[in-house]
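**Student:** missing the sequence, but the structure's below:
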């Protein structure tokens, strides 16, 4: 699919034209600050997936895969990054509409990292090499890397960056792609299709099919022409994808799933620094509203500094609440949730915490009277068995405890955040936690060259870095 876009933020109007060969249903896109419909997107069907898979296979055989050198693939990826850099303002605006993230942060963060990811994998495109293996004087053994043909399903929370994390290594290594963006945040993916064409990728190498998980997502997962699935989303859906992939053609599967990450603050930490990073870790400042799988939403504070930490963290949280508003407004740091469904889900977790006996220290209610805004919230007196401690909330809700409890006491193992001046202790704790990524004295410091992924029910495989080329 490709689209033609016009938008006027002064009058809050937005129009998009999209095509689906067999789409019958339109999905409403809403302005998250008001809840009002701003446009409708046609959704695809399983027949569209059939068409996309056939086209992708034909392109793989005719003009991609092993038919094009790594050097040429790298040039195309560099061109793609240049085009995105040229259109950075437009994509930041679309991402802000898509997700509700602060415009300036979307441009400096999401769009810039997307550019960086494509340039990083452009550099790798001609460096994916096999090995020769000595056996005996009469035999020669060697290995080489061959593309799969990949189906990709990305989530709604960081749609543009997730597209890059999936596209970058797949295109660098010669795969053709069938991608499904989230049905509630397809705008940047649909617009990105235009850049794919402008960059000069052969027709059929990249195919974007908008639609619902129950139709388009399932069709991609089960399709016999697709040999690999890369999925980012919930653990519940990840299980379904594993099952469907095994029952179809035993697809290779990589999954980046949920998290319930601990933030552990020792009494020798630089407290103001820890508070700043803890705020970033859970609320994800600049309008992201806690909607990240790595959110450090379980905060464990050493006894001697608990009261001081809580007092200062409360001030930081209230300051953030005061900066809640329209993502396009100057000064906004905290934006809306992604949808009415997500808004209701987060509010239900807050009510569950209250019912289970946790104390709402600050926040705990909606912000304003329209849109999908929720006050940044702190729970205290939270117990390990409570739903708010065990489940991924995906919203601006943090927990604080007077003791360092077991950071591993959850089904997830995506990340952890540790604050201490004693680097030996911090490393020992990091090594003992079941977490794919450990951040020491910082949070959410994702880098294009550093592998990312989880333990336990947080996923299978790694994204970013050299590791993603083999996932």
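**Tutor:** Thanks, I have the structure now. Predicted, not measured: the structure shown is a model, and the values here were computed from it.

**Student:** all contacts plus neighbour counts: C-alpha atoms, from now on.
**Tutor:** Fine.

**Student:** can you pull out the helices in the stretch 101-250 of the chain?
**Tutor:** 103-105, 112-124, 159-172, 187-199, 218-222, 235-248 (DSSP state H, counting those that start in this stretch).

**Student:** ah, wrong one, I meant the stretch 301-450 of the chain
**Tutor:** Counting by DSSP H, counting those that start in this stretch, the stretch 301-450 of the chain has these helices, from start to end: 306-322, 340-356, 387-390, 423-432.

**Student:** Residue 200 is nearest to which of these?
**Tutor:** Closest approach to residue 200 among those (C-alpha to C-alpha): helix 340-356, 38.2 Å.

**Student:** From the rest of the structure, what touches the closest one?
**Tutor:** Where contact means C-alpha atoms under 8 Å, 6 or more residues apart in numbering, the residues beyond helix 340-356 that reach it are 35, 337, 359-360, 364-365, 372-374, 379, 382, 386-388, 393-395.

**Student:** If we use 6 Å, what do you get?
**Tutor:** For helix 340-356, contacts defined as C-alpha atoms under 6 Å, 6 or more residues apart in numbering pick out 337, 372, 388.

**Student:** which of those residues lies closest to residue 88?
**Tutor:** Closest approach between those and residue 88, by C-alpha to C-alpha: residue 337, at 23.2 Å.

**Student:** Presented hereafter is structure B, for comparison with structure A:
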């Protein structure tokens, strides 16, 4: 086994990699320029340097890709292929992703600023998703309905058709795998639109899918902007399903586009403002405080399930915050290519300004700034881990999704108050409970309005459990057999036996 790379090793690999980046769209098994010839810059937020100019697809490219995807689906080379044979191709793709793990992780680090150690962890999740869905497809059974002897009734699962997957920039490769693995496993044709802020790993994945043996037209990648190519896919009359991870505002717009077009099925994983509840009876305050800091500062806080609302029982609140501040101090941002860096760069200048505006507003509205709050000097876009105490329900930083390294700390005196505070949000993506009282854990977990509840951990889970939200955090589920079922249609077949 080769030795893990150090900072110099990753930099040397980056220098080689950036000299041969694929920047064209992938349509009908070929890499091509955008139909209109337009391109956009993708920038390394840790240095401010332009990595490449990437094809900027628009409506013409979307229409072409959809036509090829429909041809591939109707042709049946993939959609009617036996599940065991689809499994072999996707397992081969997972093997290729494993073989190119460092390269794919590095592309995400360069493209959006995440630490390389974090990007490698994302790759493990992406590869795991591809393998899990591949292995599941030949184990998803239909049904025989209970009838009398006069009939045989079958309930079949069939692929939906053409699926458009629109994925975010914060976990580019992992979110891509979560979306396309079940859709491909079920037999669909997939058009992937990566974020314009992180398109490079998706384009490299397209080449690996081709090498794995995915038939022509079954997977296509359209880099570009949401208001052009994304909108065109959402309005297409020949896209049967739209899977999206991103902001709630964009999710609502996509649902409107689906209604304006063909009532395509829409699965959304949207925003979050996740509560993390710490009760006084939790074990080891210092350790829990470290986990609470990781829950918000991991990936620079650019995480849909970031534990951005920390609710601490008042009897231990001040002691807990002291441990929290110590943990935050150990998580300062650094060079994303340094394996020791816990935090990296903010994805772009727009998001950087937005986070700093929220910090300023938090101070103006009376939040007590206990740590951070400043941008770091230099060419890169770095912000210190920031902690506000004394946050109340009416403060902007306590209600709106910031998507950055900003933590709001609330106090509570009772279990009822904690639950009310936690549920006082339009979002419902994730929640955490820290306690040693099993009865309390069960009571609180059941009453939290959230798609997932983490007990004495944050962000736990594997490919066997579904991931998604309630309320304005969305309606679909990634991971597990539940996501696989979402990319299939149920067909009832009634056979008369006379």
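**Tutor:** Thanks, I have it. Quick caveat, the model's predicted, so the values are computed rather than measured.

**Student:** In the second structure, what stretch matches stretch 74-90 of the first structure?
**Tutor:** Counting by TM-score structural alignment, stretch 74-90 of the first structure lines up with residues 87-103 of the second structure.

**Student:** Name the residues of that stretch that are buried.
**Tutor:** Within stretch 87-103 of the second structure, the residues scored as buried using 16 or more other C-alpha atoms under 10 Å are 87-98, 101-103.

**Student:** Same check on stretch 270-285 of the first structure?
**Tutor:** For stretch 270-285 of the first structure, the neighbour count (16+ other C-alpha under 10 Å) marks 271, 274-285 as buried.

**Student:** Now, these that are in helices?
**Tutor:** 271, 274, 275, 276, 277, 278, 279, 280, 281, 282, 283 (DSSP state H).

**Student:** Present the residues you listed as JSON lines; the columns should include distance to residue 333 of the first structure.
**Tutor:** Below are those laid out as JSON lines (distance: C-alpha to C-alpha, whole Å):
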{"residue": "271", "distance to residue 333 of the first structure": "22"}
{"residue": "274", "distance to residue 333 of the first structure": "19"}
{"residue": "275", "distance to residue 333 of the first structure": "16"}
{"residue": "276", "distance to residue 333 of the first structure": "14"}
{"residue": "277", "distance to residue 333 of the first structure": "15"}
{"residue": "278", "distance to residue 333 of the first structure": "15"}
{"residue": "279", "distance to residue 333 of the first structure": "12"}
{"residue": "280", "distance to residue 333 of the first structure": "11"}
{"residue": "281", "distance to residue 333 of the first structure": "14"}
{"residue": "282", "distance to residue 333 of the first structure": "13"}
{"residue": "283", "distance to residue 333 of the first structure": "10"}
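
**Student:** What distance do you get for the residue positioned nearest the centre of the first structure to residue 112 of the first structure?
**Tutor:** The residue lying closest to the centre of the first structure (C-alpha atoms, centre = their mean) is residue 158, at 4.6 Å. With the distance defined as C-alpha to C-alpha, to the nearest Å, residue 158 of the first structure ends up 13 Å from residue 112 of the first structure.

**Student:** Quick one, which of the helices of the stretch 301-450 of the first structure gets closest to residue 12 of the first structure.
**Tutor:** Proximity to residue 12 of the first structure, assessed across the helices of the stretch 301-450 of the first structure by C-alpha to C-alpha, is greatest for helix 340-356 (19.0 Å).

**Student:** Which residues are in contact with residue 343 of the second structure?
**Tutor:** Residue 343 of the second structure is in contact with 299, 300, 333, counting by C-alpha under 6 Å, 6+ apart.

**Student:** what sits against the last one?
**Tutor:** Contacts here follow C-alpha under 6 Å, 6+ apart; on that basis residue 333 of the second structure touches 343, 344.

**Student:** again, but for the second one
**Tutor:** Residue 300 of the second structure sits next to 343, 404, 405 when contact means C-alpha under 6 Å, 6+ apart.

**Student:** which residue in the first structure lines up with it?
**Tutor:** Matched to the first structure by TM-score structural alignment, residue 300 of the second structure sits across from residue 289.

**Student:** What's the separation between the counterpart of residue 253 of the first structure in the second structure and residue 157 of the second structure?
**Tutor:** Following TM-score structural alignment, the counterpart assigned to residue 253 of the first structure within the second structure is residue 266. When C-alpha to C-alpha is applied, the distance between residue 266 of the second structure and residue 157 of the second structure equals 18 Å.

**Student:** Compare neighbour counts for the two and give me the winner.
**Tutor:** Set side by side, residue 266 of the second structure and residue 157 show more neighbours around residue 266, with 23 against 18, by other C-alpha atoms under 10 Å.
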